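K.L.:
All I have is the shape, not the residue letters:
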């Protein structure tokens, strides 16, 4: 019922459209039910008249009435087909917005576990099935019930005994449908899980196509795809076997129903309790009675697809984000950038601590370097400051305020991050720089590009700032992408700057060039630099050595070299 109420809630903004659609469905059903009655009237009351003029007169009246009815039916059918589908499409758009909004709220830990391909399957494939159900579901059920009940009442009026036989077969068909519906629901859920897996594998393979080709591992990717594709095919085969038994079983029962009506009708005609014309009308009404049953039978497949899709949709939108604003959260106004870790511990998914009892204070405007062996928690340390992950114990403060008491948007607007793995969106260079501060003026974009030493390169391109970067910036070199990402942070103008291995993937020439941009960017900001190339952090105000046991050493470059500890060892290893 909760699932049903959630589904119904999406009809809320379109009540008028929904009821108009149902009204048109009512008119449509009434016209279809009246037609056999008109035929019965012609057979029993008009065609038996001896006067030819009267027959023509009544036939003309009936013809005009039928013409009006079918004109009305045309407009009702048009409304149902067009505006009914539009209503479903609008509901689908609302659901897509809800699922996208909720995905945007999720923390990094959610995406550490989730597959992008599977999420895409829920947004695209599942929502299409839900949209079809949203439109056709109420309308098909409403029309079918009206026709079944209406024709049943009329059939009972023609001959109650045959109608009783009809009822018995209908009840058997309903039980048969209910039994196979349960089976179909389970197999359709499995279908969606398997196709989501296939989508995820395709996305993974295509995004890593350069790695695939560089290792000549196309056969491995084909094998992985074939495995997932065959598993999906197997669930499809299972679903079609069940559907085959379901539809053929219903067709068999319909055949038995016709057989029983013909046999019973013959018996009742022989004893004079049924007219031949009434049997003809009865058979006509059986068609009217069975057509909506057929529609309901066909609808069950759509219903199960839509329902299983909606279940998966609800799973996503009801997932609460781990990191949210507290009720009394405040804006971070003109931050100075003083950062303090107070007895902070953190682990991923309740595993052993990555950081344990970290106590450190970073003065405003200082340049602090984080170094240490891989796995020491350097990137995790920096990821906790913008609350990409939540600390397990202790607290982190900025200007003396617990970051959990600061509104997330305000906190993250105060922090700029330049990463080793630069992500550029598929769009123009201008759009990618503008991402740092949407709404910035053109001269501000150009100024940011100049500070990042990328302006001259951009204006040398055929389309300048309007140049398309390609997916993930594939049309640009590593150094060019890095400088665009630096321009993005210049435009953002944050108080706190995090440089996470910002130059480690570049060659020496590009590294030196970009280092100048970074030095300009670091001026008058609290800066946290994560670096493996220790030559780049010699001039840091303080170097903090992080190991899996916590903060191992602190001091300037010269001080740490003299202490002959972990830093000295790493430095000597690197330059030897």
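P.N.:
Good, I have the coordinates. Keep in mind that what you see is a predicted model, and the values were worked out from it rather than measured.
K.L.:
use CA for all of it now, contacts and neighbours both
P.N.:
OK.
K.L.:
secondary structure element for residue 364?
P.N.:
Under the criterion DSSP states H and E, no helix or strand holds residue 364.
K.L.:
close enough to count as contact, it and residue 523?
P.N.:
No. Shown here, residue 364 and residue 523 do not form a contact pair, counting by CA atoms under 8 Å, at 11.6 Å.
K.L.:
what about the two, which has more around it?
P.N.:
A count of neighbours by other CA atoms under 10 Å puts residue 364 above the other of residue 364 and residue 523, at 19 against 13.
K.L.:
Nearest spatial neighbour of the more buried one, chain-adjacent residues omitted?
P.N.:
Nearest non-adjacent residue to residue 364, counting by CA to CA, 6 or more residues apart in numbering: residue 338, 4.3 Å away.
K.L.:
is it true that that neighbour touches residue 363?
P.N.:
Yes. Counting by CA under 8 Å, residue 338 touches residue 363, with 5.0 Å between them.
K.L.:
Can you tell me how far the residue nearest to residue 364 is from residue 380?
P.N.:
19 Å (CA to CA, to the nearest Å).
K.L.:
So if I had to pick from those two, which one is more boxed in?
P.N.:
The neighbour comparison of residue 338 against residue 380 (other CA under 10 Å) goes to residue 338, with 20 against 17.
K.L.:
Contacts made by stretch 303-323 with the rest, please.
P.N.:
Stretch 303-323 has contacts (CA atoms under 8 Å, 6 or more residues apart in numbering) with 3, 7, 98-99, 102-103, 105-107, 122-123, 126-127, 129-133, 137, 181, 184-185, 188-189, 192, 387, 389-390.
K.L.:
I should have written stretch 550-567 there, sorry.
P.N.:
Contacts for stretch 550-567 (CA under 8 Å, 6+ apart): 355-358, 371-372, 376, 538-546, 568.
K.L.:
Just the buried ones among those residues, please.
P.N.:
The neighbour count (16 or more other CA atoms under 10 Å) marks 355-358, 371-372, 376, 540, 542-546, 568 as buried among the contacts of stretch 550-567.
K.L.:
Sketch out the helices for the stretch 51-200 of the chain, chain order is fine.
P.N.:
52-105, 108-113, 116-121, 127-158, 160-207 (DSSP state H, counting those that start in this stretch).
K.L.:
no no, the stretch 351-500 of the chain
P.N.:
378-384, 408-413, 429-434, 442-451, 455-459, 478-492.
K.L.:
Tell me the gap between stretch 351-361 and the middle of its chain.
P.N.:
35 Å (CA atoms, centre = their mean, to the nearest Å).
K.L.:
Take this one as well and set it beside the first:
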């Protein structure tokens, strides 16, 4: 009787050995498979963000005007941040602002003062309502053109790792050294820069850690002066400074404010003050008018222990 060399038993035995080898391989691969699945899940969220199409895009072309005069009109604006869609920050906010005037927004924390600035700069769009600059809806304006014509100085200015000259030059990348120094002089920054060993070539460090708060603010103001925008936002620009630094920054702000449309937050120098409560403009008027007509403003004034400004403003 003929018996083949490769019997069914031999084939079965080889299969069992291969199976045992594959099982050991799978056992060793299990931790890697877990890591792979975690990376896949995390990567899915990353790719969703990368592939997301923003509603506000620099690629979208809009109207480019010869000149922005500076009239701003906010009409019945409602807004809630995407992460808190059911919590309306602004609830029918309306405020006309004439070109060349200084308007202060005052109110309690979280009432929507900084949100208004974000909407005018078009970091967000209103849920309902419109914002007009120079009789043009800002949604119709080219985004780069719009933001080029708006300057901002915040409580914590944004400085980048690099030299003082690099940071000022962000306002106008084509500016000459003379223009940069002139802007620094107007911002009361040239005096302290000149005392530094490297002067305008001094490295400021990440977020400007090598400079004091007042010095950073004056560099940020110099940047805005170099940009020369018709509209300027000052978001509590002196609230974190000591008295001496505040005086220097205040003088610099006086220089930059001339001839521009200004919106201030928690600032004392203004033509018109708008009292913001619960996402709407509750009252508007001068400092003296609001002291007599607004209990909220009167209480805020007394809490801050402020002193009245001169009638020249």
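P.N.:
Thanks, I have it. Quick caveat, the model's predicted, so the values are computed rather than measured.
K.L.:
what's the TM-score here?
P.N.:
The TM-score (TM-score structural alignment, normalised by the length of structure 2) is 0.85; 295 aligned residues with a CA RMSD of 2.8 Å.
K.L.:
what residue of structure 2 matches up with residue 247 of structure 1?
P.N.:
Residue 247 of structure 1 is assigned no aligned equivalent in structure 2, the criterion being TM-score structural alignment.
K.L.:
Quick one: classify residue 247 of structure 1 as helix, strand or coil.
P.N.:
helix (DSSP: H, G, I helix; E, B strand; the rest coil).
K.L.:
separation between residue 450 of structure 1 and residue 279 of structure 1?
P.N.:
From residue 450 of structure 1 to residue 279 of structure 1 the distance is 89 Å (CA to CA).
K.L.:
do residue 326 of structure 1 as well
P.N.:
Taking CA to CA, one finds residue 326 of structure 1 at 73 Å from residue 279 of structure 1.
K.L.:
Looking at these two, which one has more neighbours?
P.N.:
Between residue 326 of structure 1 and residue 279, counted using other CA under 10 Å, residue 279 has the larger neighbour count: 20 against 12.
K.L.:
is it fair to say the more buried one lies in a strand?
P.N.:
No. Counting by three-state DSSP, residue 279 of structure 1 falls outside a strand, being helix.
K.L.:
What's it aligned with over in structure 2?
P.N.:
Counting by TM-score structural alignment, residue 279 of structure 1 has no partner.
K.L.:
Pretty sure residue 279 of structure 1 sits against residue 265.
P.N.:
Yes. With contact defined as CA under 8 Å, residue 279 of structure 1 counts as touching residue 265 (6.5 Å).
K.L.:
List the single closest residue to residue 172 of structure 2 in space, sequence neighbours excluded.
P.N.:
residue 227 (5.4 Å).
K.L.:
any idea what that neighbour aligns with in structure 1?
P.N.:
By TM-score structural alignment, residue 227 of structure 2 lines up with residue 492.
K.L.:
for that match, what are its contacts?
P.N.:
If a contact means CA under 8 Å, 6+ apart, then residue 492 of structure 1 has 413, 416, 436, 437 as its contacts.
K.L.:
could I get those residues as a markdown table with distance to residue 94 of structure 1 and neighbour count?
P.N.:
A markdown table is the format used below for those (distance: CA to CA, whole Å; neighbours: other CA atoms under 10 Å):
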| residue | distance to residue 94 of structure 1 | neighbour count |
| --- | --- | --- |
| 413 | 28 | 17 |
| 416 | 33 | 23 |
| 436 | 28 | 23 |
| 437 | 27 | 18 |
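K.L.:
In strands, which of those residues appear?
P.N.:
residue 416 (DSSP state E).
K.L.:
The host helix or strand of residue 245 of structure 2 maps to which residues in structure 1?
P.N.:
For residue 245 of structure 2, the element it lies in under DSSP H and E is helix 243-257. Counting by TM-score structural alignment, helix 243-257 of structure 2 falls onto residues 508-522 of structure 1.
K.L.:
Nearest residue to residue 164 of structure 2 in space, please, no chain neighbours.
P.N.:
residue 200 (5.2 Å).
K.L.:
What separation is there between the counterpart of that neighbour in structure 1 and residue 446 of structure 1?
P.N.:
By TM-score structural alignment, residue 200 of structure 2 lines up with residue 465 in structure 1. According to CA to CA, residue 465 of structure 1 and residue 446 of structure 1 sit 9 Å apart.
K.L.:
that older thread, quick one: contacts for the residue nearest to residue 164 of structure 2?
P.N.:
163, 164, 165, 193, 194.
K.L.:
mapped onto structure 1, which of those residues hold?
P.N.:
Retained in structure 1 by both residues aligned by TM-score structural alignment, their matches' CA atoms under 8 Å are the following of the contacts of residue 200 of structure 2: 163, 164, 165, 193, 194.
K.L.:
will you turn those residues into TSV that also has distance to residue 209 of structure 2?
P.N.:
Putting these into TSV (distance: CA to CA, whole Å) gives the following:
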residue	distance to residue 209 of structure 2
163	12
164	12
165	16
193	15
194	19
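K.L.:
Top of these by number of neighbours, please.
P.N.:
residue 164 (22 neighbours).
K.L.:
and the gap between that residue and residue 207 of structure 2?
P.N.:
For residue 164 of structure 2 relative to residue 207 of structure 2 (CA to CA), the value is 12 Å.
K.L.:
got the contact list for the residue nearest the centre of structure 2?
P.N.:
In structure 2, the residue lying closest to the centroid (CA atoms, centre = their mean) is residue 118, at 6.8 Å. By CA under 8 Å, 6+ apart, the residues touching residue 118 of structure 2 are residue 124.
K.L.:
measure the counterpart of it in structure 1 to residue 312 of structure 1 for me?
P.N.:
In structure 1, the residue paired with residue 118 of structure 2 is residue 383, using TM-score structural alignment. Applying CA to CA, one obtains 30 Å for the distance of residue 383 of structure 1 from residue 312 of structure 1.
K.L.:
Name the member of the contacts of residue 200 of structure 2 with the shortest distance to residue 67 of structure 2.
P.N.:
residue 165 (27.7 Å; CA to CA).
K.L.:
out of everything not next to it in sequence, what's closest to that closest one?
P.N.:
Nearest non-adjacent residue to residue 165 of structure 2 (CA to CA, 6+ apart): residue 200, at 5.2 Å.
K.L.:
Next one: the one you found from residue 187 of structure 2, what distance?
P.N.:
Where residue 187 of structure 2 is concerned, residue 200 of structure 2 sits at a distance of 14 Å (CA to CA).
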